[in-house]
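Undergrad: When you get a sec, could you give me coordinates for this:
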Amino acid sequence: MTNNPLELSETELKEFLDAKVYAFNNPDFIESDPISIPHQFSKKEDIEIAGFLAATIAWGNRKSIIKNANTLMELMDNSPYDFVLNHSESNLENLAPFVHRTFNGNDCMQFVKSLQHIYINHNGLEGVFTKYAEADSLQPAISKFKSTFFEIDHLQRTEKHVSDPLRKSAAKRINMYLRWMIRNDNTGVDFGIWKNLSPSQLSCPLDVHSGNVARKLGILTRKQNDAKALLELDTNLRKLDKSDPVKYDFALFGLGVFEGF
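TA: Next up, the predicted model:
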């Protein structure tokens, strides 16, 4: 662990961050977060597809993310799994007007086709990540997921909407999504519905907020928010809690967004 500007010992740092996890990892967190989208559903496949699509567009203004993700669910008749599996060409055309920043209707239609391919041929989203998971990391599995997702005919432009850690990306949105699906926090925020994978394999969703707070606390020194920075942050968070390192995402994000740390 690097020296931190607050001059906290490792024990003090852990106590400080554990207290912040306790403060933010509770149901009050859901309403203003994109995780509110999959929380509208109860069926496993609806939760994982709604979550995947919400996480995919989770950049920019949070209110705008939630508003547009809700619009997308409405365009899919609020039955995302049924829509993915059984859509017709005319159903797909309903998605054409959708836009969130650079993610447009064409990308949306491609995502539905790729998701259908994943569920029909690869045992669903959980199946792909489970197949390629490594004992201590899901980053190689994210890369394999991307190649599986785009192994059907697809629009080249849509590839940029799925990150690849092996191409130096911190893959913030997919790591956030995996936290939602795998981590069972017993507070009703993260779902923990993927039982074949462990929270110990997860990586922290690294963005501007969590990165800046981590640097101020001395658990991240690298200036770019890229795959190397993620590895450094993961290594230090595992020293604090190797079984559930990404619980500290709540602390880092909460300190950055809600407390202006």
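Undergrad: Going by C-alpha atoms from here, please, whenever you check contacts or count neighbours.
TA: OK.
Undergrad: Tell me which helix or strand comes right after the helix ranked longest in the chain.
TA: Secondary structure of the chain per DSSP state H: the longest helix is helix 105-121. Per DSSP states H and E, the first helix or strand lying C-terminal to helix 105-121 is helix 124-132.
Undergrad: That next one - contacts with which helices or strands?
TA: Under the contact definition 3 or more CA pairs under 8 Å, 6 or more residues apart in numbering; DSSP states H and E, helix 124-132 sits against helix 105-121, helix 139-149.
Undergrad: Report all helices and strands that the last one contacts.
TA: So that's helix 139-149. Judged by 3+ CA pairs under 8 Å, 6+ apart, helix 139-149 is in contact with helix 105-121, helix 124-132.
Undergrad: still on that earlier bit, using TSV, please lay out the helices and strands packed on helix 124-132 together with distance to Ala23 and mean neighbour count.
TA: As requested, these are exported to TSV (distance: least, CA to CA, whole Å; neighbours: other CA atoms under 10 Å):
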stretch	distance to Ala23	mean neighbour count
helix 105-121	36	20
helix 139-149	28	20
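Undergrad: Select, out of the ones you listed, the one closest to Asn225.
TA: Taking CA to CA, helix 139-149 is the member of the helices and strands packed on helix 124-132 nearest to Asn225, at 15.0 Å.
Undergrad: Where do the strands of the stretch 1-150 of the chain begin and end?
TA: According to DSSP state E, counting those that start in this stretch, the stretch 1-150 of the chain carries its strands in the segments 99-100, 103-104.
Undergrad: out of the ones you listed, deepest packed?
TA: For the strands of the stretch 1-150 of the chain, ranked by mean neighbour count under the definition mean count of other CA atoms under 10 Å, the leader is strand 99-100 at a mean of 18.
Undergrad: Contacts for it, please.
TA: Ile57, Ile65, Asn68, Gly105 (CA atoms under 8 Å, 6 or more residues apart in numbering).
Undergrad: what do you get if the cut-off is 7 Å, keeping everything else the same?
TA: Ile57, Asn68, Gly105 (CA atoms under 7 Å, 6 or more residues apart in numbering).
Undergrad: please give me the structure for this one as well, since I'd like to look at both together:
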Amino acid sequence: MSDDLSLLKIKLNQLISKYKNVSYLETDPICFPKRYKNPLDIEIVSIISCLFAYGNVKNIKNFLDPIFNMMGASPYEFLSQQSSSFSKFLQNLKGYRFQTKEDVVVLFLTLQKILRKKTKQSPIFESYFLNSKESFEKNSSIQNFQKKIESEILITANTKELTYGLQFLIGKWNSKSPKKRISLFLRWMVRNEYPDFGLYKKIKTYQIPYPMDVHIQKLSKVLGIHNQKQVQLNDAFLLTEFFRNINAVDPLLYDFYLTRVGIIDRCKGRYEEKICNGCELKEVCLVVPRGIEPRLQG
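TA: As a prediction, this is how the structure comes out:
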């Protein structure tokens, strides 16, 4: 490992020491599945939380908190059963940003249909990512997941085309976007270390694209890892490969902690004395003195 990477690893480990505390889980959508013990509840709450994980954390929590409260102690059991409580639940749902109330209702009806077809055996969605050989493929697995969910939604809605809100929610399978929210869901499901759950056993952590939210995009630039103005799915896979140089077994280890730099420390991606001088990454950041050279291009 080069001196630059060794120093970066030291600083990343300092960042982990700072933020590896359960109190910081409340600054992340992972706080929702952390409320449950049953793997079936964890998985269904995780997919819902990740699909709506856009916008600031406060807005996400304001939208999802009432939903999970209405679903009671076991969201899996609640969604699996047709009852008057579920009908009332649908009536009380609200829209969220690009999703209308009708979009949200269709999503939950679709999830109910999927769960009622499944046996009580976790995991629920892992097979959606796997090919005929039960393996994860870089160029098709996430797209196949999107296709399958889209197909289920179209059947539920009895239509041939998704609304804008539902299309935004699951993403276009044939787009080159980094597919951040699905990658985040995979991180939660595949990693078997804090703060994640490790429910999926047939997918390896190093196979997953890095969840390229705005904070990771910003930090990967100021750390000199990439300099693209627009990131695509291949860039997310490249970022995973970069972190494999630091941690070959668990390259996504750093995702949760790096995003705290943006969410809590309010990193702007430019030098601001009050923010930067207290940052654990200041010695390896390009926007402050003693920066390092870019390590990943293209």
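Undergrad: Which one, of the helices and strands packed on helix 124-132 of structure 1, ends up nearest to Asp249 of structure 1?
TA: helix 139-149 (16.8 Å).
Undergrad: and Val190 of structure 2, what is it in contact with?
TA: Phe197, Gly198, Leu199, Tyr200, Lys201, Ile203, Lys204, Thr205 are the contacts of Val190 of structure 2 under CA under 7 Å, 6+ apart.
Undergrad: Relative to Glu93 of structure 1, how far out is the aligned residue in structure 1 for it?
TA: Aligned by TM-score structural alignment, Val190 of structure 2 pairs with Ile182 of structure 1. To Glu93 of structure 1, Ile182 of structure 1 is 33 Å away according to CA to CA, to the nearest Å.
Undergrad: Next: Leu237 of structure 1.
TA: From Leu237 of structure 1 to Glu93 of structure 1 the distance is 44 Å (CA to CA).
Undergrad: and the two? which has more neighbours close in?
TA: Just comparing Leu237 of structure 1 and Glu93: by other CA atoms under 10 Å the higher neighbour count belongs to Leu237, 24 against 13.
Undergrad: in a helix, that's where that one is, yeah?
TA: Yes: membership of Leu237 of structure 1 in a helix is supported by DSSP: H, G, I helix; E, B strand; the rest coil.
Undergrad: Chain neighbours aside, what residue packs nearest to it?
TA: Spatial nearest neighbour of Leu237 of structure 1, excluding adjacent residues (CA to CA, 6 or more residues apart in numbering): Pro245 at 5.3 Å.
Undergrad: Over in structure 2, tell me which residue corresponds to that neighbour.
TA: Residue pairing (TM-score structural alignment): Pro245 of structure 1 is matched to Pro251 of structure 2.
Undergrad: ok, now Val257 of structure 1?
TA: So Val257 of structure 1 corresponds to Ile263, using TM-score structural alignment.
Undergrad: For burial, what's the neighbour tally of its match?
TA: Based on other CA under 10 Å, the number of other residues close to Ile263 of structure 2 is 15.
Undergrad: likewise Phe52 of structure 1?
TA: 24.
Undergrad: From Thr259 of structure 2, how far off is the aligned partner of it in structure 2?
TA: Taking TM-score structural alignment, Phe52 of structure 1 has Ile47 as its aligned residue in structure 2. Going from Ile47 of structure 2 to Thr259 of structure 2 by CA to CA gives 19 Å.
Undergrad: same question, Pro209 of structure 2
TA: Distance from Pro209 of structure 2 to Thr259 of structure 2, by CA to CA: 16 Å.
Undergrad: Who has more neighbours out of these two?
TA: Comparing Pro209 of structure 2 with Thr259 by other CA under 10 Å, the one with more neighbours is Pro209, at 27 against 23.
Undergrad: In what element of secondary structure is the nearest residue to that one once chain neighbours are set aside found?
TA: In space, Pro209 of structure 2 comes closest to Phe237 once its chain neighbours are excluded; the distance is 4.3 Å by CA to CA, 6+ apart. Per DSSP H and E, Phe237 of structure 2 falls inside helix 233-244.
Undergrad: and that helix, what other elements does it pack with?
TA: Of the remaining helices and strands, none touches helix 233-244 of structure 2 by 3 or more CA pairs under 7 Å, 6 or more residues apart in numbering; DSSP states H and E.
Undergrad: got the buried residues for it?
TA: Leu233, Asn234, Asp235, Ala236, Phe237, Leu238, Leu239, Thr240, Glu241, Phe242, Phe243 (16 or more other CA atoms under 10 Å).
Undergrad: coming back round to it: what sits up against the longest helix of structure 1?
TA: Residues contacting helix 105-121 of structure 1 (CA under 7 Å, 6+ apart): 84-85, 92, 95-99, 124-125, 149-150, 154, 158.
Undergrad: Superpose on structure 2 and give me the mean offset of that helix.
TA: Here the mean offset of helix 105-121 of structure 1 against structure 2 after fitting is 2.9 Å, by mean CA distance after the TM-score superposition for structure 1.
Undergrad: and the angle from that helix to helix 139-149?
TA: Counting by axes from the mean of the first three to the mean of the last three CA atoms, to 10 degrees, helix 105-121 of structure 1 lies at 100 degrees to helix 139-149.
Undergrad: now helix 105-121 of structure 1, how far from the centre of its chain.
TA: 18 Å (CA atoms, centre = their mean, to the nearest Å).
Undergrad: what's the answer for stretch 50-61 of structure 1, then?
TA: Centroid separation for stretch 50-61 of structure 1 versus its chain: 8 Å, with CA atoms, centre = their mean.
Undergrad: Check which residues of that stretch are buried.
TA: Using 16+ other CA under 10 Å as the test for burial, stretch 50-61 of structure 1 gives Ala50, Gly51, Phe52, Leu53, Ala54, Ala55, Thr56, Ile57, Ala58, Trp59.
Undergrad: Return the distance of the residue nearest the centre of structure 2 relative to Lys94 of structure 2.
TA: In structure 2, the centroid-proximal residue (CA atoms, centre = their mean) is Leu184; its distance is 1.8 Å. Noted for Leu184 of structure 2: a distance of 24 Å to Lys94 of structure 2, by CA to CA.
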